[in-house]
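Participant: Could you work out the structure for the sequence below:
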Amino acid sequence: MSIRELRVVRLPHGADLPLPAYQSDAAAGLDLLAAVPADAPVTIAPGRRALIPTGLVIALPPGTEGQVRPRSGLAARHGVTVLNTPGTIDADYRGEVQVILANFGDAPFEVARGSRIAQLVIAPVLHVDVRLSETLDETARGAGGFGSTGLHGAR
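Facilitator: Okay, here's the model as predicted:
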């Protein structure tokens, strides 16, 4: 399998939906679609979440991961996002791709069949050898984190 190939199997409940696709030539993510029943859309109440099926099983190239990310339009317009963003799909996972959507908006949000619900970005993964050490090299930042570099850019 080429690193540029994503093999996909459609499950029966996603058989009529288009395959994931880039929406522009320079898009980073493939759009994932909701494979909910046409006669039973999923409504996510404010403050709630739902696991939405895509009807797809994928085989990622070795040495990559699938990152499930929110769609900016859903977040900006409706307050709907991917809860565990980015969600990671490991290259050896062979179950259905599903998306945890959370509604942080003020109104219920309806997920209809074929709705574009998330993006799938395929990214390289680096495996490392973990080694115990007594000390680490010093850096200018040190242990500073969680806002330690400030709120505003340099002035």
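
Participant: hey, let's count contacts and neighbours off CA atoms from now on
Facilitator: Will do.

Participant: Quickly find the element holding the residue most central in space within the chain.
Facilitator: Centroid-nearest residue in the chain, with CA atoms, centre = their mean: residue 68, separated by 1.1 Å. Using DSSP states H and E, residue 68 sits in strand 64-69.

Participant: In terms of secondary structure, what does that strand contact?
Facilitator: Applying 3 or more CA pairs under 8 Å, 6 or more residues apart in numbering; DSSP states H and E, we find strand 64-69 packed against strand 87-90, strand 116-124.

Participant: Sequence B follows; please return its structure for comparison with A:
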Amino acid sequence: MDSTGSIRVPAILPESGAPVYSTEVSSGADLKAALDGAVVLKSLERALIPTGLFLEIPPGFEAQVRPRSGLALRRGLTVLNSPGTIDADYRGEIKVIMVNLSAEEVTILPGERIAQIVFAPVIQAVFEEKSRLPGTERGTGGFGSTGV
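Facilitator: Okay, here's the model as predicted:
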């Protein structure tokens, strides 16, 4: 990280240019669809949408692909495997698995902002084998066990 808290990420950029942060303090930069023509998604249909972006993410970081809230609210489009994780050693094109959760057909246009990318530090765990784990108040209570 540099003195501003930013990381430098070498990239092969699509024709539309680098991902753009919408505001000065946005955590996610918008990814655009690098399409030759429109893609129509029927209700509950999914598609792999290319972005034309290739990254060299620094070791110790990951990129996360997340939905854009406006697309989800207004059109029912979201990122299927959210967040999608891009590891530092991946060098292929960034593509986004989009799904249409609305009841209507939705069209994705070339150059449309489809998702956002967020960079985060990575901490890898060292797993220590144990025969028992210490108890807690919650114990083995899973989904919904702490109340509504």
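
Participant: Overlay the chains and give the TM-score.
Facilitator: Between these two chains, after superposing, the TM-score reads 0.93 (TM-score structural alignment, normalised by the length of structure 2); 145 aligned residues with a CA RMSD of 1.3 Å.

Participant: Just put the helices and strands packed on strand 64-69 of structure 1 in TSV and tack on mean neighbour count and distance to residue 10 of structure 1.
Facilitator: Compiled in TSV, these are given as follows (neighbours: other CA atoms under 10 Å; distance: least, CA to CA, whole Å):
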stretch	mean neighbour count	distance to residue 10 of structure 1
strand 87-90	18	17
strand 116-124	21	16
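
Participant: How far does the strand holding residue 68 of structure 1 sit from its chain's centre?
Facilitator: If you compare the mean C-alpha spot of strand 64-69 of structure 1 with that of the full chain, they lie 6 Å apart, counting by CA atoms, centre = their mean, to the nearest Å.

Participant: so that strand versus strand 116-124, what angle?
Facilitator: When axes from the mean of the first three to the mean of the last three CA atoms, to 10 degrees is applied, the directions of strand 64-69 of structure 1 and strand 116-124 differ by 150 degrees.

Participant: what span of structure 2 lines up against strand 64-69 of structure 1?
Facilitator: Using TM-score structural alignment, the residues of structure 2 aligned to strand 64-69 of structure 1 are 61-66.

Participant: For residue 77 of structure 1, give its distance to residue 55 of structure 1.
Facilitator: In this structure, residue 77 of structure 1 and residue 55 of structure 1 are 26 Å apart, going by CA to CA, to the nearest Å.

Participant: what about the two, which has more around it?
Facilitator: Neighbours of residue 77 of structure 1 and residue 55, each counted by other CA atoms under 10 Å, are more numerous for residue 55; the result is 23 against 9.

Participant: how about the more buried one, what's its match in structure 2?
Facilitator: Here residue 55 of structure 1 is matched to residue 52 in structure 2, going by TM-score structural alignment.

Participant: what sits against the nearest residue to its match once chain neighbours are set aside?
Facilitator: What sits nearest to residue 52 of structure 2 in space, not counting adjacent residues and going by CA to CA, 6 or more residues apart in numbering, is residue 14, at 4.5 Å. For residue 14 of structure 2, the contact set (CA atoms under 8 Å, 6 or more residues apart in numbering) comprises 34, 51, 52, 53.

Participant: Where does the last one sit, in terms of helix or strand?
Facilitator: Think residue 53 of structure 2. Secondary structure assignment for residue 53 of structure 2, by DSSP H and E: strand 46-55.

Participant: Can you spell out which helices and strands pack onto that strand?
Facilitator: Under the contact rule (3+ CA pairs under 8 Å, 6+ apart), strand 46-55 of structure 2 is packed against strand 11-12, strand 93-100.

Participant: other SSEs contacting the helix or strand following the first one?
Facilitator: Along the chain past strand 11-12 of structure 2, the next helix or strand (assigned with DSSP H and E) turns out to be strand 20-21. Counting contacts by 3+ CA pairs under 8 Å, 6+ apart, the secondary-structure elements packed against strand 20-21 of structure 2 are strand 29-32.
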